[in-house]
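Asker: need a structure here:
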Amino acid sequence: MNNELEGCLPYEIGKLKKAVVFDVGGNKLTGPIPHSFACLEKMDRLNLAVNEFYGPVPEMVCDLPRLTNLSLSHNYFTQVGPQCMKLIKKKTVDVRMNCIRGLPGQRSAADCAAFFSKHRTCPNERSLTYIPCRKGGYSSSSMKSDQQSVAPAAAPITYDALKPHKHKLRF
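Answerer: The predicted structure follows:
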């Protein structure tokens, strides 16, 4: 916690099968949550708060059988599924100050738009959907669209694609 770590979390974290606490709160980490977190079946407490994580919260993270505390606050997550919603209501999951439309205590639309207007990617982004403990290995998606209980934040409108007009005016 608070170590000034930067970058994206690697999928290899899912190989920490005996871990019961994972705390990287208060750093400069970014990217989506690796789906390999589904392999952390002994995980009791998971703290990803106060970073720059984004995207939907993978439903499989909220399905961890021993999870008693999941802190995702002060990031830029955009969506949670039904299992996560159950845990939010039980106060097991903290998603304050994110970009999840329809939930209280979220960042402003302007703050979310400013964050998402900057291009962000992780190296080997496909590896983030790899689940080493599951047959077949790869997750098709973090959440099926028919399971969404809270809508994602609207995509920000940017003007990055516009180019200045080069025609000269003639009088």
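
Asker: when you work out contacts or count neighbours from here on, use the C-alpha atoms and nothing else.
Answerer: OK.

Asker: just checking, residue 84 touches residue 93?
Answerer: Yes - shown here, residue 84 and residue 93 form a contact pair, counting by Cα atoms under 8 Å, at 7.2 Å.

Asker: quick one: residue 53 is in a helix?
Answerer: No - with DSSP: H, G, I helix; E, B strand; the rest coil as the criterion, residue 53 is strand rather than part of a helix.

Asker: burial measure for it, as a count.
Answerer: Using other Cα atoms under 10 Å, residue 53 has 26 other residues around it.

Asker: from residue 21, how far out is residue 76?
Answerer: Distance, residue 76 to residue 21, using Cα to Cα, to the nearest Å: 22 Å.

Asker: show me which of the two is the more surrounded one.
Answerer: Neighbour count, other Cα under 10 Å: between residue 76 and residue 21, residue 76 has more, with 30 against 15.

Asker: measure stretch 52-69 end to end?
Answerer: Note: stretch 52-69 ends 19 Å apart using Cα to Cα.

Asker: also stretch 60-70?
Answerer: Across stretch 60-70, first to last residue, Cα to Cα, it's 13 Å.

Asker: can you check stretch 55-69 too?
Answerer: Across its full length, stretch 55-69 reaches 20 Å between end residues, using Cα to Cα.

Asker: helix or strand for residue 112, which one?
Answerer: Assigned by DSSP states H and E, residue 112 belongs to helix 109-116.

Asker: over to residue 83?
Answerer: Using DSSP H and E, residue 83 sits within helix 82-89.

Asker: for that helix, packing partners?
Answerer: helix 59-62, strand 93-94 (3 or more Cα pairs under 8 Å, 6 or more residues apart in numbering; DSSP states H and E).

Asker: burial of residue 6, as a residue count?
Answerer: 12.

Asker: sequence B follows; please return its structure for comparison with A:
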Amino acid sequence: MRQVIKNRYLKVFSFLSSRETTTFLNNQGANRSLSLEETFGENYYCYICYHSLTQEKLFSLSFSSDESEDNLNIMYWNDLIVLDIGKKNYLIDDFLEIRSSIEITTPLVGLYVINDERLLILEEAFVRVINNKGEVVKSELIDLIEDFSIKDNLLFIQTSEENRIIELN
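Answerer: Sure thing, here's the model as predicted:
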């Protein structure tokens, strides 16, 4: 199934080495390309973004990670691409410039768009809210999350030690 967002869709390719990835990218002919060189891992990935109607190759993103493909996340947030590669989250603008990168302290639970200006990065034991410039505006270390929910811009967290409510605005 092809998921189309903002008239674009992504295809993921995985490789066994950086050499294979480079050879593949050189043969793609994408107008724009970003290779995250400072990433390390046993798995090599390339995301090719296509125009949903014309099938034109718009850009490519490549990186390596120790995570399997099922554990990677990519999302559009306004005019930004949020790319989670396991140990880091990247905010990448439409010009394929890295706006910021955020180290992940504990395993990622998920990403949640609060509004046009705020994004929640929820980890197993850490809560971060960032703005659309990639700046951390809220950061809290917590006990391991046992359960959580979000309602009316409030994050309800249950840990073995306490119940917390964190305002997401």
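
Asker: TM value for the aligned chains?
Answerer: Once superposed, the chains reach a TM-score of 0.22 (TM-score structural alignment, normalised by the length of structure 2), with 75 aligned residues with a Cα RMSD of 6.2 Å.

Asker: how about the helix holding residue 83 of structure 1: buried residues?
Answerer: For helix 82-89 of structure 1, the neighbour count (16 or more other Cα atoms under 10 Å) marks 83, 84, 85, 87, 88 as buried.

Asker: quick check, nearest of the residues you listed to residue 55 of structure 1?
Answerer: residue 84 (14.2 Å; Cα to Cα).

Asker: name the nearest residue to that closest one, ignoring sequence neighbours.
Answerer: Closest residue in space to residue 84 of structure 1, ignoring its immediate chain neighbours: residue 62 at 5.2 Å, by Cα to Cα, 6 or more residues apart in numbering.

Asker: my guess is that neighbour contacts residue 83, does it?
Answerer: Yes - in this structure, residue 62 of structure 1 is within contact of residue 83 by Cα under 8 Å, at 6.0 Å.

Asker: helix or strand for residue 21 of structure 2, which one?
Answerer: Going by DSSP H and E, residue 21 of structure 2 is part of helix 18-26.

Asker: who touches that helix?
Answerer: Contact with helix 18-26 of structure 2 is made by 14, 15, 44, 45, 46, 60, 62, as judged by Cα atoms under 8 Å, 6 or more residues apart in numbering.

Asker: so which of those residues sit within strands?
Answerer: 14, 15, 44, 45, 46, 60, 62 (DSSP state E).

Asker: nearest to residue 80 of structure 2, of the residues you listed?
Answerer: Nearest to residue 80 of structure 2, judged by Cα to Cα, of these is residue 60 at 14.6 Å.

Asker: that closest one: what's it in contact with?
Answerer: 25, 30, 32, 33, 34, 46, 47, 48, 49.

Asker: what sits against the closest residue to residue 166 of structure 2 other than its chain neighbours?
Answerer: Distances taken as Cα to Cα, 6+ apart place residue 155 nearest to residue 166 of structure 2, at 5.0 Å, with adjacent residues excluded. Counting by Cα under 8 Å, 6+ apart, residue 155 of structure 2 makes contact with 148, 149, 164, 165, 166, 167, 168.

Asker: residues near the first one, how many?
Answerer: Neighbours of residue 148 of structure 2 under the rule other Cα under 10 Å: 13.

Asker: separation between it and residue 101 of structure 2?
Answerer: Distance of residue 148 of structure 2 to residue 101 of structure 2, given as Cα to Cα: 25 Å.

Asker: that older thread, in strands, which of the contacts of residue 155 of structure 2 appear?
Answerer: Using DSSP E, these in strands are 148, 149, 164, 165, 166, 167.

Asker: just checking, the third one touches residue 158?
Answerer: Which is residue 164 of structure 2. Yes - using Cα under 8 Å, residue 164 of structure 2 makes contact with residue 158 at a distance of 6.4 Å.

Asker: more neighbours: which of those two?
Answerer: residue 158 (17 against 14).

Asker: now for residue 92 of structure 2, how many residues are close by?
Answerer: Residues lying near residue 92 of structure 2 (other Cα under 10 Å) number 21.

Asker: and it, what is it in contact with?
Answerer: Here residue 92 of structure 2 is in contact with 80, 81, 82, 83, 98, 99, 100 (criterion: Cα under 8 Å, 6+ apart).
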